[in-house]
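Colleague: Sequence first, predicted coordinates after that:
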Amino acid sequence: MSYMHVPSEDGRQVRHMNRRLSRRLLAIALTVGGVTGGSLGLLAPQAAAAPASDGFECDGQIFQSAGSTTSVKLYTGTVGPGTVDFSPLGPTGPGYNAIGVDPDTQYIFAMRRDNNHLLQINKTGTVKDLGAIAGLPSSTDYYIGGFDKAGDFFVAGNETPLYKIDIKQRTVISKTTLSAPLGGGVGDITYASGYFWSATIDGFIQRIDPASGKVTNFSGMVPATKQGYGGAFTYGNNDLGFFDNGGTLNRIAVKNPAAAAPTFTLVSSQEAAAASAVDGAACFVARADLQVIKVAPLEVDEGAPVSYQIVVTNNGPADSSGWTVNDTLPTLLQNPTTSTPGCTITGSQMSCTGGALPVGESATITVTGMAPIPGGVVLDNTVTVRGNDPDPKPENNESKTTTEVVPVPLIDPAVGAAAVAGASALGTVVLRRRRNTGEEAR
């Protein structure tokens, strides 16, 4: 582009053109910077790379690899009431471990165990050997691994440093020495809230800072197991999933993950297939707003049946891949029971797990029990739902109810005896409640 200079004795025309030119250049700068009608900003960020066409859908998929050091099969999990059922995907591959899903391409990557080559697995289960990783010592079996949020792949072996790998260049970016070895039975790590997490054979959860290498142990946070926790993954809401090789998937919620003493809660335990050389990964992208509502009577008589209904609804925008309901039932509720599939009650704790829930559909849980005797008390109850997928509206994940237990008036013994005598003469049976027993006397 060129501009013509027009002479002027007083320079006003030149200054006028300079001002117009300045305004044009500013308008161009604002347009390039992605700012209109506002202050000058930086260039707009480029859009994130699109997933590979043969990458996984990441619609709440849970993966498990199992087999031996020389031969491994990949499985995809289907969450159902109380269980996770796995189906084989693709051909059997060479022995591999340390699987993780790259958040960019949505391929699974893994470490081949006989030569430490980097493997890539697509959505058909086809395994591709990408070759050796520059800078990675070849003398170690790297069976522990996972991706961070930025798409860097981290691997480790038995008492080795944590290696950060650029999968595109197949080279080690950095090596971080861990402050303590990963505990017994640790077979995998998973990334959440800025840390990697693992579970040990004796029930510890370990928090690993990938930047500093600091390893912090928290005792008694998962059930101890003889077989070890071979697989780990992160749910869409940042809960942790740990596969016990003996056939259980334990889901752990972590509150204040960066604190000196985070709060860990065992959300659910689901049956899964027992296997050897287990590893785990997952991929959650779709968002599902799950809402829970608990329906309870406003009042009941002492000693009378109490019935609750819990309704979980998916408000979208995507289908839910699964969910867990936790309900701390009132301690005064007598003999709580449920026949809803996927639900268990231990003491006053009820846990229910469910499978896929399409947009607009609901799942209903029914719980029954008996009101306590004597009355004059209140049954307070809070129920929560945790979706497997990211939830854009967590404020509707909780529902509270209050039920008043009403005392039943006693009949005066003298009046009661006369009433019974009169009723007997008429062939009628009268029931009188005995105080503090819940029994009925004729």
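Modeller: Sure, I can see it.
Colleague: make it CA atoms for all contacts and neighbour counts henceforth
Modeller: Fine.
Colleague: residue contacts, the residue nearest to Lys294 when sequence neighbours are not counted?
Modeller: Leaving aside its sequence neighbours, Lys294 sits nearest to Ile310 (CA to CA, 6 or more residues apart in numbering; 4.4 Å). For Ile310, the contacting residues are 292-295, 364-366, by CA atoms under 8 Å, 6 or more residues apart in numbering.
Colleague: Centre-most residue in this protein?
Modeller: By CA atoms, centre = their mean, the chain has its centre lying nearest to Tyr235, at 3.0 Å.
Colleague: try this one side by side with the last:
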Amino acid sequence: MLAILTMLLVPTAAYAQPVADIGELTAFDGNAPKIFIAQAPEGASTTQFYEVIQNNSGGSTFEPAFSVDSLRVNAIAFNPDDRFVYAYVQRSTDVSTPAGSVVAIGQNGDYARIGTSTFLSAEGTTLLNAGDIDNDGIYYLHRSDTASRSVTIERVDIATGSSLGRTDLTASGTTGAPDFVWESGYLIGLGSDGRFVRFDPATSSIDYFPAPDSMPLGVYGGVWKYGSGNIGLSFNGGGIYRVKVDNIATTPTFTLINRIDGPGSFNNDATSIPAPPVDLGIVKTAAFVDASQNQIAYTVTVTNNGPGVSTGHSFSDPIGADFSGFTASDPACTIDARVLTCSSGPLQVGETRTYEFVGNLLTAEAGRCYVNVASVAGNELDANPANNVSAAQLCIDPDVRVSKSVDPASGTTVTEGQELEYTLVFENTGVSDAPVTYDDVLTDVLDDSFVVSAPVASSSVLTASSIENGRFTVNGTLAAGQTVTVSYTVEVNGDGERGNDQLDNFVVPAGATPPATCLDTDALCTSNPVSSLSVTKSSDPASGTAVADGKTVNYTLTFTHSSASANADAVSLDYTDSLGSVLDDADLTTEPMASASEITVVRSGDVIRITGDIPVGTSFTVTYAVTVKNYAEQGDHLLANFVTGTGDAPPSECVTENTLCTEHPTTAPAAAAPAAAEVTNAENRSGLPSTGAGVAGGIAAVILLLSAGLTLVLARRRASAV
């Protein structure tokens, strides 16, 4: 029936004209799918065609397409063989095309009369208002709104425009359908009483079947078939309904796929122009938003994989009994009778449309999986239905997340005497209680360190056992959303008391064997190499050797990084060599010099500072030399020297086992012997004979005094700090 829309529809600016022959018409584009609604206001002699455009907000609009000049037409039907729209003329101001004629209409609205026959209703009127074309080119015409029961269906050959006969439906009863479509050998329409009508032209029989309950009662004046095979119906009260038909030849069932908003209308008629098939694919995913509240977020993505353009689609997602509280903010989506339906408009090849919505689980049972299935249906024929369904599954299993950390952080090189604090974190991110049974394996920690504080849990829901055979066990149960930590501390052993200089630590399920190595990406292990720096000071001559005036003493400071772990970072040096108690007795004759550029040596007065980085497996030296002053110019007659960490105080004395210090006492020069003449004169003056004993005794006395003085100096020197 012709559509008189309740909304204001603006007609096209120009009207198309009649042509003499169908060969002069332009066929509709085979790659441009369209749905047409035709209307002519009461009393009008021109028909306006509108294209139904589906949008992305779950609705549609009627956009002016073209007008058919001088004719009021109805019962429009598309013929896929020649790609023209055929129509029945109800009223005409074109004398060459009288009322009752059949015309073919091209894509710009031009028309041509088919044959010379005219067709009237059983009452002799030109009010035939329902029509469609079967696969053999037969055009079926019918009047649905007669008050009498003298109802007919006229069959017209669209190639010639001649009648193929009339079927009298008086004995079978009126169809009651204001429009119908051809489907698999039958004409299908929907009556205003809420029943679908199936008319069988071969037997002239009519059968009735219930429509879905969600479809309102009333007149569905425009009916068409989508390329997908589904039936579209325009409700006069507003809205477009898409229905899937199954088992049409036996006991048909009619399932509502979706409803989209659309203008209200009456006296309407419709047809569709199919296009190449498409391949719509759907992918659905699910994830918990807030596990403690059982809230779930769903994402559905629809993609047009081509080759044709999709004019619209919808997907449906039944909400199972285990779910509640579903909401969708997308205006294209609605929820009715526990079915979520989203409808959207055109998709170009390769284009996608994404929908998001949330819902809740009524109950979450550990170990159970919950599944939601969404299916998509497009307006066009889908060449690959295998990807039209997608399921999203959520399994409710206890979900305990375990991680391990250490302070200083994993990967940091540590040194002897340094403490490391380990922390294990157990977090239940699931929705139910979860058991915890894990081992912390610290075999490769305890070969290089000792435990300062034993493992202890932050909550009594978990217990940490004592350490046995290099591991301890954490047991207990975590409530949903609960987090508990276990911590302990170790201290790095001194040099010579360590194993492989690598503190590797692993968390594993109870009884499991840890990995061979700790990867940087593994949250269940930590690794800390240990540096081993050796610093020594030596001299030539060796420490403790007495040195005389003018003697040169060569000093060597040796820095060696000999960690057993190849992962140890380079060691940073910062040492000081104080020369204050050397340079009071000697002069610096060779400035300090490093053996490698990695070491920086700076002397400021009597202080040498050594800084730099020493990679593992390397050894560097710093050397310098002094020359002993004349004895009379010396200070305390002891070259004493200590190497310390910068800022540290040196020890009070240099003991033999200390490799960071050296000392060298200086020797006084020997006294000169008296001249022979002086001795003789002395003897003569004394009147005593010269026996030699006096001279020897005097020399011995002098030596004794000198030795006593040197001993006193050394004793005082050792008593003072250098």
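Modeller: That came through, no problem. Please read these numbers as outputs of a predicted model, since none were measured by experiment.
Colleague: if we can go back for a sec, show the buried residues in the contacts of Ile310 of structure 1.
Modeller: Neighbour-count burial (16 or more other CA atoms under 10 Å) applied to these gives 292-294, 365-366.
Colleague: what do we get in structure 2 for the residue nearest to Lys294 of structure 1?
Modeller: For Ile310 of structure 1, the aligned position in structure 2 is occupied by Val300, per TM-score structural alignment.
Colleague: what's the answer for Thr126 of structure 1, then?
Modeller: By TM-score structural alignment, Thr126 of structure 1 lines up with Asp110.
Colleague: Please enumerate the helices of the stretch 151-300 of structure 1.
Modeller: Using DSSP state H, counting those that start in this stretch, no helices are found in the stretch 151-300 of structure 1.
Colleague: what does the stretch 301-442 of structure 1 give?
Modeller: Using DSSP H, counting those that start in this stretch, helices in the stretch 301-442 of structure 1 cover 413-425.
Colleague: Would you map the strands across it?
Modeller: All strands of the stretch 301-442 of structure 1, identified by DSSP state E, counting those that start in this stretch, fall at 305-317, 323-328, 334-337, 343-346, 349-354, 362-370, 377-387, 398-406, 432-433, 440-441.
Colleague: For Glu271 of structure 1, which of those is the nearest?
Modeller: Closest approach to Glu271 of structure 1 among the strands of the stretch 301-442 of structure 1 (CA to CA): strand 349-354, 10.8 Å.
Colleague: what's the average distance of the closest one to structure 2?
Modeller: Strand 349-354 of structure 1, aligned to structure 2 and superposed, deviates on average by 0.9 Å (mean CA distance after the TM-score superposition for structure 1).
Colleague: what's the matching range in structure 2 for that strand?
Modeller: Under TM-score structural alignment, the match for strand 349-354 of structure 1 is residues 339-344.
Colleague: so how far is that stretch off the chain centroid?
Modeller: 27 Å (CA atoms, centre = their mean, to the nearest Å).
Colleague: So which residues make contact with that stretch?
Modeller: 54-59, 258, 260, 312-319, 332-335, 355.
Colleague: and with 6 Å instead?
Modeller: 55-56, 58, 312-319, 332-334 (CA atoms under 6 Å, 6 or more residues apart in numbering).
Colleague: and what of stretch 250-260 of structure 2?
Modeller: Contacts for stretch 250-260 of structure 2 (CA under 6 Å, 6+ apart): 58-59, 239-246.
Colleague: what's the counterpart of Leu190 of structure 2 in structure 1?
Modeller: Per TM-score structural alignment, Leu190 of structure 2 is aligned with Ala199.
Colleague: Walking through the stretch 1-150 of structure 1, point out its strands one by one.
Modeller: 59-67, 71-80, 83-94, 96-101, 108-112, 118-121, 127-131, 144-147.
Colleague: Can you tell me which of those strands is packed in deepest?
Modeller: Comparing these by mean neighbour count (mean count of other CA atoms under 10 Å), strand 96-101 comes out on top with a mean of 32.
Colleague: tell me the contacts of Thr483 of structure 2?
Modeller: Contact analysis of Thr483 of structure 2 by CA under 6 Å, 6+ apart lists 426-427.
Colleague: could you redo the last one with a cut-off of 8 Å?
Modeller: Taking CA under 8 Å, 6+ apart, we find Thr483 of structure 2 in contact with 425-428.
Colleague: follow-up on the earlier one: now the strands of the stretch 301-442 of structure 1 in TSV, with distance to Gly55 of structure 1?
Modeller: Converted to TSV, the strands of the stretch 301-442 of structure 1 look like this (distance: least, CA to CA, whole Å):
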stretch	distance to Gly55 of structure 1
strand 305-317	22
strand 323-328	25
strand 334-337	44
strand 343-346	34
strand 349-354	26
strand 362-370	30
strand 377-387	24
strand 398-406	35
strand 432-433	68
strand 440-441	67
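Colleague: For Val420 of structure 1, which of these is the nearest?
Modeller: strand 432-433 (9.3 Å).
Colleague: hang on, the earlier thing: how about the contacts made by the match of Leu190 of structure 2?
Modeller: 183, 185-186, 205-206, 222, 229, 242.
Colleague: Which contacts among these does structure 2 share?
Modeller: Retained in structure 2 (both residues aligned by TM-score structural alignment, their matches' CA atoms under 8 Å) from the contacts of Ala199 of structure 1: 186, 205-206, 229.
Colleague: Just to check, Arg432 of structure 1 is in contact with Ala441?
Modeller: Yes - assessed by CA atoms under 8 Å, Arg432 of structure 1 is found in contact with Ala441 at 5.4 Å.
Colleague: ok, those two, which is more surrounded?
Modeller: Legend: neighbour count by other CA atoms under 10 Å for Arg432 of structure 1 and Ala441, higher for Arg432 (18 against 9).
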